[in-house]
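Asker: okay, predicted coordinates and the sequence, questions at the end:
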Amino acid sequence: MPNITEPKLISGNANKPLANAVARRMSMHRGMNVKPVDARVERFNDGEVFVEVFENVRGEDMFILQSTSRPANDNLMELLIIADALRRSSAQRITAVIPYFGYARQDRRMKARTPISAKLVANMLTGAGIERILTLDLHATQIQGFFDIPVDNLYASPVFALDVKSQFGDLSDVMVISPDVGGVSRARELAKRIGAPMAIVDKRREKAGEVAEMTVIGDVTGKRCIIVDDICDTAGTLCKAAEVLLEHGATEVHSYITHGVLSGPAIERVSNSVMKSLVITDSIQPTEAVKNCPNIRIVPTAPIFAQAILNIWSGTSVSSLFETNTLGPIYEGLYSTD
């Protein structure tokens, strides 16, 4: 372990409540007060980002907590400039904690003359002096290969499994649903953790954002269905999938989505949907509309991020957080760890 007193956390403006919650959890684990480093992250009148760090960070192990969510470009620039400020202030190591990794959906060329923006973002982060990435449920796990630095990709499925066991009680009639063929591995992971069968909703798109047809692969008759995915943007596909599942005999439909982007008409769609509940994490700071939506529930990520940061700082395993017997005690008080 480096000869450093304590890990230090600094936050951009993307998700300050999560940064403060992570700091509180770190304080509990360390038995001392941990709070985000005093800094200002502001904008000039023309929109330029300016950062000033008010504390000494020389030789420190710095963790920048910043989701690159909407406004994606502004939050990405904040992250890059904070990293540059820390590097020029002689921080020993800089880790970017990115709960929601923006541009991850642009991880390959779908047609001619298009970019691979996720790779460009990876190059920018590395060029800014960031030496390690900690994120949650990358849209495509191969994005880890875009970096030449360590990338720790945490998974929401262990946390979701704790929540499902706490909320659903008897799981004998529960079935996990993948909303497309590409998300099968994610759905299978949750299904394995809760001991439930799995089905797939296969969708065919005419163009981006519009679903022409959906087919259910598997028998969902009499099942309480849990749709699992990493991102919910406009919620059109999700709400349509819930309708199709009920048409095929499901008794009720719930959704567990890691990143609640929830843009455009998403909140209205979810409110009027046949889904009984949509569960998201706080990887993206929820708006007031999200908080007030009666069928949206938010699962905290501060416990897992705080422990992951401490594990990275101390040089211990991050992958241990994928196991229920390790994660359960971290979420003690929120869920039963039986």
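Answerer: Received it, and whenever you're ready, just let me know what you need.

Asker: could you use CA atoms for every contact and neighbour count after this?
Answerer: OK.

Asker: quick one: the residue nearest to residue 205 when sequence neighbours are not counted from residue 83, how far?
Answerer: Using Cα to Cα, 6 or more residues apart in numbering and skipping residues adjacent in sequence, the residue nearest residue 205 is residue 211, 4.5 Å away. Using Cα to Cα, to the nearest Å, residue 211 is found at 40 Å from residue 83.

Asker: quick one: which of the two has more around it?
Answerer: Using other Cα atoms under 10 Å as the criterion, residue 211 and residue 83 rank with residue 83 on top: 28 against 15.

Asker: any buried residues in the strand or helix carrying residue 22, and which?
Answerer: Per DSSP states H and E: residue 22 is located in helix 16-30. The neighbour-count check on helix 16-30 (16 or more other Cα atoms under 10 Å) flags 16, 18-26 as buried.

Asker: quick check: the residue nearest to residue 205 is in a strand.
Answerer: Yes. Under DSSP: H, G, I helix; E, B strand; the rest coil, residue 211 falls within a strand.

Asker: correct me, but it touches residue 201?
Answerer: No. Counting by Cα atoms under 8 Å, residue 211 does not reach residue 201; the two are 11.7 Å apart.

Asker: ok, the nearest residue to residue 330 once chain neighbours are set aside - how many residues close by?
Answerer: Excluding the flanking residues, the one nearest residue 330 by Cα to Cα, 6+ apart is residue 303, at 6.1 Å. Neighbourhood size, residue 303 [other Cα under 10 Å]: 20.

Asker: ok, and here's another one to check against it:
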Amino acid sequence: MKSLTTLILIPIFFSSGAMAYSAGGGNDYNQNAATSVGSSSNSLSPGASAYGANSLATGLNSTAVGLNANSNDEASVAIGSNSSVKTTSGVGKEGIAIGNDSSSDGWGAISVGGQSKSNGDTSTAIGYGANSTGDYSTAVGRGATTKAASATAIGHNSDASGTNAVALGNGASATANNSVAIGNNSTANEENTVSVGNDLQKRRITNVADGIANNDAVNLGQLNNASNNTLMSANSYTDNQIRNLNSEFNERINNTNKRLNAGIAGVTAIASIPYLNGNRFSFGMGSGTYDNGYAIAAGAQVHLTPNTAARVNLSLDSSNNSAVGVGFAAGW
């Protein structure tokens, strides 16, 4: 009886050069190599395959495997109970959903894991409950979530909700655009920043090379060296300034002493000029020294009357200072 059934089915399959197959109450797209296996399974496009009760493969060359599995897009694959590949825009292609209750909505979107969801062109969600929303976004890990274009979340319950944001690690969260959060429960909530901790948990970054360019990071050793060099330069500058001030102060004191000594020598020289009181006119010269100063002096005296006289004295000292003295005397 089995041989007779086989002989009857073979002409049906190949009578028009194409093959369609249905079993267990399935429905296939007639004579276009479609396959339906399972109660109420349906393959409604050429090359489509539906395996499992209520499975549905409507996309060209699509595959649906599992209870209520649905592959709606061209060349899409849905594997797992209640798995679904269906693009909202209706123009999706090559999406993949693997896992119970997994779903993919977007051109080339991929979901792998129970209850995983990818919603966006070429978005990827891998892990139980992973959810990738946004074109080109990637969520990897149980409960990992992305909520913006080109965002990446890797790690259990990681969350990247900013455009181009990256969250790496368990519970890491990057909520601002272009932000990066690295490490367990790290938070990056400001644009264009990198965080390795949060308000309550701080971390050190180790093995950082010395910075070279203006925008490079600086490590503590490099900072200490720079501080030491700055301190040494400041100390050297201060020492030089003090030495210069001390030298200038000493020089001024020495110059003052020289001028003072020369002045005393000038006074001594004037005092040393002898005069002839018996003559109406007399002229005299004198010299004087004091410490390292010296001077010469000259003077003239005239008796204006027998009871009056006038005198003029001039000195020149070693500090190039000159002094002039004028005197008048009267007697009766």
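Answerer: Now that the structure is in, tell me what you want to look at. In this text, all values refer to a predicted model and were calculated from it rather than measured experimentally.

Asker: just give the TM-score of the two.
Answerer: Once superposed, the chains reach a TM-score of 0.19 (TM-score structural alignment, normalised by the length of the second structure), with 110 aligned residues with a Cα RMSD of 7.1 Å.

Asker: where does the residue nearest to residue 330 of the first structure sit: helix, strand or coil?
Answerer: Three-state assignment for residue 303 of the first structure (three-state DSSP): helix.

Asker: how about stretch 201-213 of the first structure: buried residues?
Answerer: Residues 201-203 are the ones in stretch 201-213 of the first structure that count as buried (16+ other Cα under 10 Å).

Asker: list the helices and strands the helix holding residue 22 of the first structure packs on?
Answerer: Applying 3 or more Cα pairs under 8 Å, 6 or more residues apart in numbering; DSSP states H and E, we find helix 16-30 of the first structure packed against strand 8-11, helix 302-314.

Asker: which of those sits most buried?
Answerer: Scoring these by mean neighbour count under mean count of other Cα atoms under 10 Å gives strand 8-11 as the most buried, with a mean of 24.

Asker: state whether residue 296 of the second structure is indeed within a strand.
Answerer: Yes. Judged by three-state DSSP, residue 296 of the second structure forms part of a strand.

Asker: if we ignore the residues flanking it in sequence, what's nearest it?
Answerer: Here the residue nearest residue 296 of the second structure, using Cα to Cα, 6+ apart, is residue 287, at 4.2 Å.

Asker: in this structure the one you found contacts residue 268, no?
Answerer: Yes. Applying Cα under 8 Å, one finds residue 287 of the second structure in contact with residue 268, separated by 7.1 Å.

Asker: show me which residues of the following helix or strand past the helix holding residue 22 of the first structure are buried.
Answerer: Downstream of helix 16-30 of the first structure, the next assigned helix or strand under DSSP H and E is strand 39-43. Judged by neighbour count using 16+ other Cα under 10 Å, the buried positions of strand 39-43 of the first structure are residue 41.

Asker: please report the distance of residue 161 of the first structure from residue 11 of the first structure.
Answerer: From residue 161 of the first structure to residue 11 of the first structure the distance is 29 Å (Cα to Cα).

Asker: could you say what helices and strands the top helix by length along the second structure packs with?
Answerer: In the second structure, taking DSSP state H as the definition, the longest helix is helix 220-271. If you count contacts as 3+ Cα pairs under 8 Å, 6+ apart, helix 220-271 of the second structure packs onto strand 281-290, strand 293-305, strand 308-317.

Asker: as TSV, those strands with mean neighbour count and distance to residue 27 of the second structure would be great.
Answerer: Below are those laid out as TSV (neighbours: other Cα atoms under 10 Å; distance: least, Cα to Cα, whole Å):
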stretch	mean neighbour count	distance to residue 27 of the second structure
strand 281-290	18	133
strand 293-305	20	130
strand 308-317	19	131
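
Asker: of all the ones you listed, which one is nearest residue 118 of the second structure?
Answerer: Shortest distance between residue 118 of the second structure and those, using Cα to Cα, is found for strand 293-305: 101.4 Å.

Asker: got a list of contacts for that closest one?
Answerer: Residues from elsewhere that reach strand 293-305 of the second structure, judged by Cα atoms under 8 Å, 6 or more residues apart in numbering: 258-266, 269-270, 273, 275, 279-289, 309-319.

Asker: so what's residue 324 of the first structure up against?
Answerer: 158, 162.

Asker: what are the ranges of the helices in the stretch 201-338 of the first structure?
Answerer: Under the criterion DSSP state H, counting those that start in this stretch, the stretch 201-338 of the first structure contains helices at 236-247, 266-271, 288-292, 302-314, 324-330.

Asker: want to throw those into a markdown table with distance to residue 168 of the first structure?
Answerer: What follows is those, written out as a markdown table (distance: least, Cα to Cα, whole Å):
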| stretch | distance to residue 168 of the first structure |
| --- | --- |
| helix 236-247 | 18 |
| helix 266-271 | 20 |
| helix 288-292 | 22 |
| helix 302-314 | 22 |
| helix 324-330 | 17 |
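
Asker: nearest approach to residue 94 of the first structure belongs to which of the ones you listed?
Answerer: Closest to residue 94 of the first structure of the helices of the stretch 201-338 of the first structure, according to Cα to Cα: helix 302-314, at 10.8 Å.

Asker: between that closest one and helix 16-30, how big is the angle?
Answerer: Angle of helix 302-314 of the first structure versus helix 16-30, following axes from the mean of the first three to the mean of the last three Cα atoms, to 10 degrees, is 60 degrees.

Asker: does anything pack onto helix 302-314 of the first structure? Which helices or strands?
Answerer: Secondary-structure packing of helix 302-314 of the first structure (3+ Cα pairs under 8 Å, 6+ apart): helix 16-30, helix 324-330.

Asker: try it again with 7 Å
Answerer: In terms of contacts (3 or more Cα pairs under 7 Å, 6 or more residues apart in numbering; DSSP states H and E), helix 302-314 of the first structure is packed against helix 16-30.

Asker: before we move on, back to that, what's the closest of the buried residues of stretch 201-213 of the first structure to residue 119 of the first structure?
Answerer: Comparing these against residue 119 of the first structure with Cα to Cα picks out residue 203 as the nearest, at 27.3 Å.

Asker: verify the stated contact: that closest one with residue 210.
Answerer: No. Between residue 203 of the first structure and residue 210 there is no contact under Cα atoms under 7 Å: 10.0 Å.

Asker: one step back: so which of the buried residues of helix 16-30 of the first structure is the closest to residue 256 of the first structure?
Answerer: Of all the buried residues of helix 16-30 of the first structure, residue 256 of the first structure sits closest to residue 18, with 19.3 Å by Cα to Cα.
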